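A.B. asks: below are the sequence and a predicted model; questions follow.
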Amino acid sequence: MPLPVARTPLSDLDPVIALGALDGRYRGAVAPLVDHLSEAALNRARLHVEVEWLIHLTDKSVVPGADTLSADEQAALRALVTDFDAAAIAELKEIEAETVHDVKAIEYYLRRRLTDIVGDQRAESLGELVHFACTSEDINNTSYALMVQGAIEEAWLPKARALVEQLSGMARELADVPLLAHTHGQPATPTTMGKELAVLAWRLTRQLERVSGTAYLGKLNGATGTYGAHVVAVPGADWQAVSRTFVEGLGLTWNPLTTQIESHDWQAELYADVARFNRILHNLCTDVWTYISMGYFAQVRGQGTVGSSTMPHKVNPIRFENAEANLEVSNALLDVLASTLVTSRLQRDLTDSSMQRNIGTALGHSMLALDNVSRGLAGLDAVPEAMAKDLDANWEVLAEPIQSVMRALAARGVEGMTNPYERLKELTRGRRIGQPELVEFVRGLGLPDEEQARLVELTPATYTGIAVDLLTHLKSDA
């Protein structure tokens, strides 16, 4: 029967019941992002930009004859940002209820605090330099750039690098453990488990290098990107230089040519790179899940986990399945962010404002996946015996090296080596053969003694080429 209509509204409970899983069940895994991409973090970043713009204008004497700030006063203003707390959040909420404009609320809040710092008389004139010649987007674009930069460099990248290093460590440990490869789901040329994991680590590392090289762009050039108000108010200033030094002083890359908004192209590029990392990680999850199902990895028991509510023997690969789901959610958001943020009608529209509030959710699901994959990998034990059993059951995979040797001999003019592919196909296709059949076949080919000896000694487990040596391409850190 349906839930009763008369029930206690969960939305009224204290503490607040989270609507989304990231702020509820999975809060612990994504908590570091709250300091960078929450609404409170956005307001703190806006306050930071407004404070630094006021200090920049006064410190550089951009407006002739304007008052200046002492070192102590500058420090007090910056402390508003470092000491930003629940009281500041509450006060801003009250101001915004009156202004119905979030950036204007920051301006009024800073003016109040400026009065506390420099006194009523000086605050009257200095207050006019708060948000001077700025459009809201001058504050917002630099704030988001700082927030995303912090989220990536201080939260997401360290987590991703740690996972890739964990994976690389597993690859090195399993470098020489032979593995029956599967192409199109069919038994194929053997490899090693370490080499297969190294491929994924290598791919992920390349994406981390791209993410690490992100340029976080910012602009401060007024309502339509022309410095119109700036030039009319203070015609003698080199406003491009003022803007550039300010933006670069924030630790961002200056964008010299924009509409009212910074174009967000750098965001689209970044989110595409993170999404590509996610997709490769998703590939790792599906591969490891498959290895578990094949018995090549055993999941560590004795951790107090319940694998199935009805089947006591099961230990389900839940970490990798959870990660798959979260990577798909993350990519859905990252893809829509990347595709929509690069478009804005004429000078600007407000779609980017709503869209950017989902950045934290997009990165949050990725971080949750990183956490699950790391925990999943930590709970695995390789089972070389299971891998060896499959190798020993598939001697037909040695048809490849035998026909390759025959081709090389035929190219050198050795007689009797014609049609090697067809001869091996007749022996191996559609049926299983063992070591005795293969050795008998090799000895009947009329090979030179050296080649025959090499092929007779070859086994599926030793036919791994230079797989172990290839791991030298892995970097010591991601």
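C.D. replies: That came through fine.
A.B. asks: from now on I want contacts and neighbour counts done on CA atoms only, so please keep to that.
C.D. replies: OK.
A.B. asks: can you tell me which residues contact Ala399?
C.D. replies: 424-425, 428 (Cα atoms under 8 Å, 6 or more residues apart in numbering).
A.B. asks: which of these are buried?
C.D. replies: Among these, those buried by neighbour count (16 or more other Cα atoms under 10 Å) are 424, 428.
A.B. asks: adding another structure so you can compare the two:
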Amino acid sequence: MSLSPLTAVSPIDGRYHNATQELSDYFSEYALIKYRVFVEIEYFITLCNKGIPQLRHFDGSLNDKLRDIYKHFSLEDAQWIKGKEKETNHDVKAVEYFLKDRFEALGLVDSLEFIHFGLTSQDINNTAIPYSWKEALTNIYIPQLNSFVTELEQLATEWATVPMLARTHGQPASPTRLGKEIKVFVERIGNQIQGLETIPYAAKFGGATGNFNAHKVAYPDTDWVAFGNMFVNETLGLQRSQTTTQIEHYDHFAAHCDALKRINTILIDLCRDVWTYISMDYFKQKITKGQIGSSAMPHKVNPIDFENAEGNLGMANALFEHLAAKLPISRLQRDLTDSTVLRNIGVPLAHTLIAIKSTIRGLKKLILNESVLKADLEQNWAVVAEAIQTILRREGYPKPYETLKELTRTNEAITQEAIAAFVDTLNVSDAVKAELKAITPWSYTGV
């Protein structure tokens, strides 16, 4: 069978293709090859400008034509490289041969051996991959997450004054406001985004074992460390790791994975909270004509968007956990275990993207059921006990906590009338009694 959304093994490229297809520009095999071509060409141009004296005569007017190779890189170009890879059994070497073919077409026959000059494959992979990772987070992930936060902020504002019974340990607790509870997640995610954006996009660039051996032996008078820093930091906009083996040590990439995992954990927390509020009937969900919630129970409108999100976030976090734990470990100067793992870095990001979009879709379906929130508060007058005993503490009343405990630690319902009758028994002024009787579950919501 040919590959299609119906035949794909992974739901990322199958069932959820519409939600993830934009990541193909960053993490597909085609994208990886294109980013390798990009790095090789920019490296050659930089060599001509700053690195090798005998290349400084290179006609810079050809730079635009060289850059057109990656700017207009096509699927046919990628197929050419994959065909060459079958001959060479080496993916990066196939890119080098592709560029030599294109350079020859531009008449640059004398420059062919300066393509991939002095480099090992990981100088290309460990710059191309963090470059694509940076672009994917910058162009896709962060904007999508910011859209999600904006949706939460709008709901927090809309529900800012809606009183709601809080539940600690699942039990009735001091009332809160719905908007504030949503704002909790706005703050948590915002803090994590700030932390994520401080993590460098690190890259390795230094030859076969990180020492610029080949560069140094060929051109001993060139400051290759300065050249490498300039190329990676300035041209590519990454951060060059200064002391490496053959590969990047991935410590900063692991930090990215950990940060993304923390954000996903916060999103799981949100999804479970909203799911629970729906089960408590605090929220109804918009009904779409023609859609079915259950194959057997026609009345049901299930919170599937939040369930879908939770499942995908769990998948993403399992993979982020493996990436963060595995990639920083490599035997001696290099083993190949990172290579196959790196090809999967787009997978947890795809599951995360599915989840964020699903959660936004779920949030947009919510209909506040204020009558149920109010009824829940009405049925739990016991929660004002904290307020009463705190005011009694202020007044110097003896053992106020114990006094309220006697009233509230019962299986009998505590009503407004029971609270008022209790207040009448207290040895306090009429003004304080009036103050205590004015406290209600929907007014006792703090600041």
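C.D. replies: Looks like it arrived, so ask away. Source: prediction; values computed, not measured.
A.B. asks: TM-score of the superposition?
C.D. replies: TM-score of the superposed chains, computed with TM-score structural alignment, normalised by the length of the second structure, equals 0.97; 445 aligned residues with a Cα RMSD of 1.3 Å.
A.B. asks: out of everything not next to it in sequence, what's closest to the counterpart of Ile345 of the second structure in the first structure?
C.D. replies: Applying TM-score structural alignment, one finds that Ile345 of the second structure aligns to Ile359 in the first structure. Closest residue to Ile359 of the first structure apart from its sequence neighbours, by Cα to Cα, 6 or more residues apart in numbering: Leu37 at 7.2 Å.
A.B. asks: in the second structure, what residue corresponds to the one you found?
C.D. replies: Using TM-score structural alignment, Leu37 of the first structure lines up with Phe27 in the second structure.
A.B. asks: tell me how many other residues crowd its match.
C.D. replies: 24 (other Cα atoms under 10 Å).
A.B. asks: can you pull the contacts of the aligned residue in the second structure for Phe246 of the first structure?
C.D. replies: Using TM-score structural alignment, the equivalent of Phe246 of the first structure in the second structure is Phe231. If you count contacts by Cα under 8 Å, 6+ apart, Phe231 of the second structure has them with 43, 46.
A.B. asks: please repeat the previous calculation with a cut-off of 10 Å.
C.D. replies: 39, 42-43, 46-47, 50-51, 205, 225, 237-240 (Cα atoms under 10 Å, 6 or more residues apart in numbering).
A.B. asks: restricted to buried residues, select those residues in ChimeraX.
C.D. replies: ChimeraX command restricting those to the buried ones, with burial defined by 16+ other Cα under 10 Å:
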select :39,42,43,46,47,51,205,225,238,239,240
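A.B. asks: any chance of the contacts of Phe231 of the second structure in CSV, plus distance to Leu119 of the second structure?
C.D. replies: As requested, the contacts of Phe231 of the second structure are exported to CSV (distance: Cα to Cα, whole Å):
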residue, distance to Leu119 of the second structure
Val39, 12
Glu42, 14
Tyr43, 10
Thr46, 14
Leu47, 12
Lys50, 16
Gly51, 13
Phe205, 8
Val225, 14
Gly237, 19
Leu238, 18
Gln239, 18
Arg240, 15
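A.B. asks: inside helices: which ones of the contacts of Phe231 of the second structure?
C.D. replies: Among the contacts of Phe231 of the second structure, the members falling in helices (DSSP state H) are 39, 42-43, 46, 225.
A.B. asks: still on that earlier bit, ok, the match of Leu37 of the first structure touching Ile345?
C.D. replies: Yes - applying Cα atoms under 10 Å, one finds Phe27 of the second structure in contact with Ile345, separated by 7.5 Å.
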